[in-house]
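Visitor: Sequence below, structure please.
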Amino acid sequence: MQDLTLLLVIGGTIVTALGIYASFLLVKLYQQNQRHKVFLARAEQQQKEAIETRNNTILESVFVIAAATKQGQCDLSEAAIRLYKLMEALQADKSVDFAATYPAIYELYEVVKDMPRGEARQQTEKRARMRFDLERMKAETRLQETIAVELDAILSTKSS
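Guide: Predicted coordinates:
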């Protein structure tokens, strides 16, 4: 009987010790999860801030290009390419469905996007260059007024 009591006391002590250790581990796990949640919240906030900063930088460039184009300092075709590429890079709540929002600029972009530029243009034979120029100028002339309205719309978002 004494052996049984001793075994029960030892068994109870072991079970109690294991219960205390398990409780200790559960507390540690809870604390680790709380730290992880805080870390994730900070990382998410930093990512949002980085996206916001990037979007603001992109939009600043968009406004400069739109203003320069309105003032005749930037070619319509070049502006269409630059504006499309920049606005496609916007993220989160600033992202834009460019084709739907600015259809004339997008149409001009579609006309000129595959035309050679810079050094590649110089490598193109003269007849092909002239054909590209004619196609580009026709599109620019046809879309000029509508693009001016769309540039105004872009610039009006600057204050928003």
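
Visitor: C-alpha only now, for contacts and for neighbours.
Guide: Will do.

Visitor: tell me what the longest helix anywhere in the chain is packed against?
Guide: Scanning the chain for the longest helix, with DSSP state H as the assignment, gives helix 2-70. Other helices and strands packing on helix 2-70, by 3 or more C-alpha pairs under 8 Å, 6 or more residues apart in numbering; DSSP states H and E, are helix 76-88, helix 126-156.

Visitor: That helix: how far from the chain's middle?
Guide: Distance, stretch centre to chain centre, for helix 2-70: 26 Å (C-alpha atoms, centre = their mean, to the nearest Å).

Visitor: Likewise for stretch 146-158?
Guide: Taking C-alpha atoms, centre = their mean, one finds the center of stretch 146-158 at 22 Å from the center of the full chain.

Visitor: Could you tell me which residues within that stretch count as buried?
Guide: Ile147, Ala148, Glu150, Leu151, Ile154, Leu155 (16 or more other C-alpha atoms under 10 Å).

Visitor: I have a second one here; can you model it like the first so I can compare?
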Amino acid sequence: MVWTLAAVGAVVIVVLSVYAGRLLFLLQAQKSRHQVAKQKRIDDITESIQTIAFAMHQQQCDLSEGTIRICRLLEAMPLDPLPDFKQEYPAIHSLFDKVKNYPTHEERNALSKAERRGQDKERGQFESELESSILHETEKLKSFTV
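Guide: Just a heads-up that it's a prediction; the model follows:
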């Protein structure tokens, strides 16, 4: 009787050990897939930032639009801890802080022409004040890596 219970106990321990090992293997595989996906996201965001910076530097993209896109991408970077990009790219973030609340798309179309012109004039002033600094920062961002 004792040997039977010991055998049953040993079988239970072996089965539970195999099950625990399988769960550990699955967890490791999941962590690996997660890391690969995270790195792909970082690579995609990095490429987008480089492309936008190149377009801004070549004046194919408005500085305001480019800074909004770049700042949002930098915020979305899945890094922990997130580097202080405001410190690294102060001119881009300065323009972003000034124009981020401007209405876009339908909200902008709902504005009167005078309001749109006023916002465009104000945005143009911000852009001209920061243009040389932003273009210097976009030069660095064209080769951006984390």
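
Visitor: Can you add distance to Val27 of structure 1 and give the buried residues of stretch 146-158 of structure 1 back as a markdown table?
Guide: Formatted as a markdown table, the buried residues of stretch 146-158 of structure 1 follow (distance: C-alpha to C-alpha, whole Å):
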| residue | distance to Val27 of structure 1 |
| --- | --- |
| Ile147 | 63 |
| Ala148 | 64 |
| Glu150 | 59 |
| Leu151 | 59 |
| Ile154 | 55 |
| Leu155 | 56 |
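
Visitor: After alignment, which residue of structure 1 pairs with Leu130 of structure 2?
Guide: Here Leu130 of structure 2 is matched to Leu143 in structure 1, going by TM-score structural alignment.

Visitor: ok, its match - contacts?
Guide: When contacts are counted by C-alpha atoms under 8 Å, 6 or more residues apart in numbering, Leu143 of structure 1 touches Ala104, Ile105, Leu108.

Visitor: give the contact list for Ala104 of structure 1.
Guide: Leu143, Thr146, Ile147, Glu150.

Visitor: From Pro116 of structure 1, how far out is it?
Guide: Counting by C-alpha to C-alpha, to the nearest Å, the gap from Ala104 of structure 1 to Pro116 of structure 1 is 21 Å.

Visitor: same deal with Ala79 of structure 1?
Guide: 15 Å.

Visitor: Which one's more surrounded, the two?
Guide: Ala79 (22 against 14; other C-alpha atoms under 10 Å).

Visitor: what does that one align to in structure 2?
Guide: In structure 2, Ala79 of structure 1 lands on Gly66 (TM-score structural alignment).

Visitor: Surely its match and Gln58 touch.
Guide: No: with contact defined as C-alpha atoms under 8 Å, Gly66 of structure 2 does not count as touching Gln58 (11.6 Å).

Visitor: What residues does the residue nearest in space to the middle of structure 1 make contact with?
Guide: With distances taken as C-alpha atoms, centre = their mean, Gln91 lies nearest the centre of structure 1, 2.7 Å away. Residues near Gln91 of structure 1 by C-alpha under 8 Å, 6+ apart: Ile51, Asn55.

Visitor: Just to confirm, what residue in structure 2 is aligned with it?
Guide: Gln91 of structure 1 maps onto Pro78 in structure 2, by TM-score structural alignment.

Visitor: for that match, helix, strand, or coil?
Guide: coil (DSSP: H, G, I helix; E, B strand; the rest coil).

Visitor: rewinding a little: between the longest helix of structure 1 and helix 126-156, how many degrees?
Guide: Relative orientation of helix 2-70 of structure 1 versus helix 126-156 (axes from the mean of the first three to the mean of the last three C-alpha atoms, to 10 degrees): 110 degrees.

Visitor: Give me the three-state assignment for Gln60 of structure 2.
Guide: coil.

Visitor: Tell me, how many residues neighbour it?
Guide: Gln60 of structure 2: 12 neighbours (other C-alpha under 10 Å).

Visitor: What distance do you get for the residue mapped onto Gln32 of structure 1 from structure 2 to His105 of structure 2?
Guide: For Gln32 of structure 1, the aligned position in structure 2 is Tyr19, judged by TM-score structural alignment. According to C-alpha to C-alpha, Tyr19 of structure 2 stands 55 Å off from His105 of structure 2.
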